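Enquirer: Build me a model from this:
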Amino acid sequence: MSDIKLVNLLTLEKRQENIFTGQSWDLGFRALFGGQVLGQALAAARLTVDEDRVAHSFHSYFLLPGDANQDVSFDVEKVRDGKSFSARRVKAIQNGKTLFYMTGSFQKAEQGLQHQLGQMPDVPSADSLTSDISYFEKIKEELPKRLQKAIAYHKPIDTRTVQAIDPVHPDKQTAKRYIWMKSQEQLGGNLSLNQEMLAYASDYHFLATCLQPHGISVRDKNLQIATIDHSMWFHHPFNFDDWLLYCVESPFAGGARGLVRGQFFNTEGTLVASTMQEGLIRLKDES
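Expert: Below you'll find the model as predicted:
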């Protein structure tokens, strides 16, 4: 399975003017991985924008679960092209139904006022930690068969969680999680591709952070969990073929919903991107 490359997943085929198609990967989840749709939708929007404009933010809603065994079509609407900014609206479609909406904004490079309040926490280096995938390979026989088959599709992103979290029988922990991440592929300084890969990776371990204070596993059969919306802001250029630290916390859960927010820092401590997500978190025996 050496041909499993994330850059291929994010390379879309043009079908018509402003309409593109992307392949799908089955990551062993209950539905199509949300990060895939985020990365591909951002890639679709970028294909309709002038090369001198780079994404600085997107805001999206997940409307229906997707099928990981089918391709996804992306219909891009050119909302506006101004002197400095371009806005795009993207629909992700399967079987004639809209699964997802994204509004993205792109900007020409400009200089301006700068400050950074967010501080990178003091955590062990990525090189001192074991890759998360190695743990799942050790317990492969304990995993559902669908997830066993899908392990190879998780390898393009090397994730290394700072604090140990048992995915089957988790202890109750503070609603914070720190994860080192980087692409296993060389991206050659292509900023747009770096952004699309980070959008993909930003959905890893995100909503699950809401479950930590409750000691509930994402694999709990009584749990219904799904992303409702996801937003992302890009602050500085970065290289995702080098380590980034994803600092995630959940400030609130209630009403069968959970809120998470995240910050990506490079190894120098520069805040390069921020994320927010709300998702459905419902225990079936409480509904």
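Enquirer: alpha carbons only for contacts and neighbour counts from here, please
Expert: Will do.
Enquirer: Helices along the protein, start to end?
Expert: 6-9, 34-46, 132-138, 145-150, 191-201 (DSSP state H).
Enquirer: most tightly surrounded among those helices?
Expert: helix 34-46 (a mean of 26; mean count of other CA atoms under 10 Å).
Enquirer: helices and strands around that one, which ones?
Expert: strand 19-22, strand 72-81, strand 85-94, strand 97-108, helix 191-201 (3 or more CA pairs under 8 Å, 6 or more residues apart in numbering; DSSP states H and E).
Enquirer: got a markdown table for these, with distance to S125 too?
Expert: Conversion of these to a markdown table gives the following (distance: least, CA to CA, whole Å):
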| stretch | distance to S125 |
| --- | --- |
| strand 19-22 | 35 |
| strand 72-81 | 37 |
| strand 85-94 | 37 |
| strand 97-108 | 33 |
| helix 191-201 | 19 |
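Enquirer: before we go on, could you also do this sequence so I can check it against the first one:
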Amino acid sequence: MNTTAATAPSFPDHAGSTGRLLDLLDVERIEDDLYRGQSTNAGWQRVYGGQVVAQALMAASKTVDPSRLCHSLHSYFIRPGDPAHPIVYRVERDRDGASFTTRRVVAIQKGRAIFNLAASFQVEEAGLSHSFPMPAAPPPEGLQSDAEWAIENADSAPEPFRTIWKTRERPIEFRAVSKLDPFNPVAQPPRAQHWCRAAAPVDVTPPVARALFAYASDMTLLDTALLPHAIAWNNPQLQVASLDHAIWFNATPDLNDWLLFDQDSPMAGGGRGLNRALVYSRSGQPIASVVQEGLMRHRPK
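Expert: Here you go, the predicted model:
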């Protein structure tokens, strides 16, 4: 008789982390037009850029009538954020017009600006409409999630990625159409597709849904510009970081269902790479357009 009991593997609580992410995005009001946000302890040395974009958007949204939703935002990453310290968001009320509201937000940490954002909000209006058709993509059900792939391949990854992959909670589930090994890359055209959705069902207001989307929108873009160059993420000669981030919303994203990020990188040069994504609902409705320029320095010996 075999008396050895099998030990069940311990996996991160991805579903539970979705609720914790919503709590994280609900920035605390300190006083008029001043808010404070915390960070997650995901093992990284700097604050994840999508978190700062989302928290800044939430701070701006809290100063705007709920009937007006963010239709576009433009932001710049100025300094790396320290996840061990809170971030203060200062909102400037630039304009409250008949149809549009404009806000500016500065994220401050240790007395210095680390990020700024300009956002425009609009009352809902009917109007002329058109869009590119949704591109062909295999359905997400037949694809492996990034979290599952990371757990399976963690032992072959270098540190600190090995530990982070095994322990990091992922409140947003991503499924890449083409799965790539970031430590053994092969040069290919700068195009990629990813499905994404919340790791657990969410019941949120439209402003929170847009902030949750903003959080997710920074996950995969910068990878696209690296595809033609076949440089591993842990290459010591490579320096990458998000420089700016812009989103145009066509509709309120529903992360209870799958969204398709259809990404490309039209150019890279001067130590920077430009990345774009058209985002569609599963039914083919255009949801958002995202553009990001990233620092992409390669310094061979």
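Enquirer: quick one on the thing from earlier: out of the helices and strands packed on helix 34-46 of the first structure, which gets nearest to D52 of the first structure?
Expert: Closest approach to D52 of the first structure among these (CA to CA): strand 97-108, 5.8 Å.
Enquirer: post-alignment, the closest one versus the second structure, mean distance?
Expert: Strand 97-108 of the first structure, aligned to the second structure and superposed, deviates on average by 0.5 Å (mean CA distance after the TM-score superposition for the first structure).
Enquirer: residue at max distance from the center of the first structure?
Expert: Note on the first structure: the largest C-alpha distance from the chain mean falls to K83, namely 29.9 Å (CA atoms, centre = their mean).
Enquirer: so what corresponds to that one in the second structure?
Expert: Superposed on the second structure with TM-score structural alignment, K83 of the first structure falls opposite A98.
Enquirer: Return the residues in contact with that match.
Expert: Contact analysis of A98 of the second structure by CA atoms under 8 Å, 6 or more residues apart in numbering lists nothing.
Enquirer: try L73 of the second structure
Expert: So L73 of the second structure contacts L117, A118, A119, S120, A246, I247, W248 (CA under 8 Å, 6+ apart).
Enquirer: Give me the aligned partner of the fourth one over in the first structure.
Expert: In the first structure, the position corresponding to S120 of the second structure is occupied by S105, as judged by TM-score structural alignment.
Enquirer: count of neighbours near that match?
Expert: 24 (other CA atoms under 10 Å).
Enquirer: Report the spatially closest residue to it, excluding sequence-adjacent ones.
Expert: For S105 of the first structure, ignoring the flanking residues on the chain, the nearest one in space by CA to CA, 6 or more residues apart in numbering is A87 at 4.6 Å.
Enquirer: ok, that neighbour to G39 of the first structure distance?
Expert: 17 Å (CA to CA, to the nearest Å).
Enquirer: ditto for S105 of the first structure
Expert: 14 Å.
Enquirer: Quick check, A175 of the first structure in contact with F252.
Expert: No. Using CA atoms under 8 Å, A175 of the first structure is not in contact with F252, being 9.1 Å away.
Enquirer: what's the closest of the helices of the first structure to D166 of the first structure?
Expert: helix 132-138 (10.1 Å).
Enquirer: what does that closest one correspond to over in the second structure?
Expert: Going by TM-score structural alignment: helix 132-138 of the first structure matches residues 146-152.
Enquirer: Kindly report the same for stretch 265-273 of the first structure.
Expert: Going by TM-score structural alignment: stretch 265-273 of the first structure matches residues 280-288.
Enquirer: re earlier: closest to Y215 of the second structure out of the contacts of L73 of the second structure?
Expert: I247 (11.2 Å).
Enquirer: what's the closest non-adjacent residue to the closest one?
Expert: V290 (4.6 Å).
Enquirer: so what's that neighbour up against?
Expert: So V290 of the second structure contacts S217, H245, A246, I247, W248, R276, A277, L278, V279 (CA under 8 Å, 6+ apart).
Enquirer: Counterpart of the fourth one over in the first structure?
Expert: The reference is to I247 of the second structure. If you follow I247 of the second structure across to the first structure using TM-score structural alignment, you land on M232.
Enquirer: What about that match, how many residues nearby?
Expert: For M232 of the first structure, using other CA under 10 Å, the count is 24.
Enquirer: Kindly report the same for S131 of the first structure.
Expert: When neighbours are counted by other CA under 10 Å, S131 of the first structure comes out with 18.
Enquirer: distance of it from Y153 of the first structure?
Expert: 15 Å.
Enquirer: And V123 of the first structure, by the same measure?
Expert: Taken as CA to CA, the span from V123 of the first structure to Y153 of the first structure is 27 Å.
Enquirer: Which one's more surrounded, the two?
Expert: The neighbour comparison of V123 of the first structure against Y153 (other CA under 10 Å) goes to Y153, with 17 against 12.
Enquirer: Nearest spatial neighbour of the more buried one, chain-adjacent residues omitted?
Expert: What sits nearest to Y153 of the first structure in space, not counting adjacent residues and going by CA to CA, 6+ apart, is L27, at 6.1 Å.
Enquirer: What does that neighbour correspond to in the second structure?
Expert: Checking TM-score structural alignment: L27 of the first structure goes with A42.
Enquirer: give me every residue that touches that match.
Expert: Taking CA under 8 Å, 6+ apart as the test, what A42 of the second structure contacts is I164, R168, E169.
Enquirer: Tell me the one among these nearest to D223 of the second structure.
Expert: I164 (18.2 Å).
Enquirer: just to revisit the earlier point, any figure for the gap between the residue nearest to Y153 of the first structure and H154 of the first structure?
Expert: According to CA to CA, L27 of the first structure stands 7 Å off from H154 of the first structure.
Enquirer: S24 of the first structure too?
Expert: For S24 of the first structure, the distance to H154 of the first structure - CA to CA - is 13 Å.
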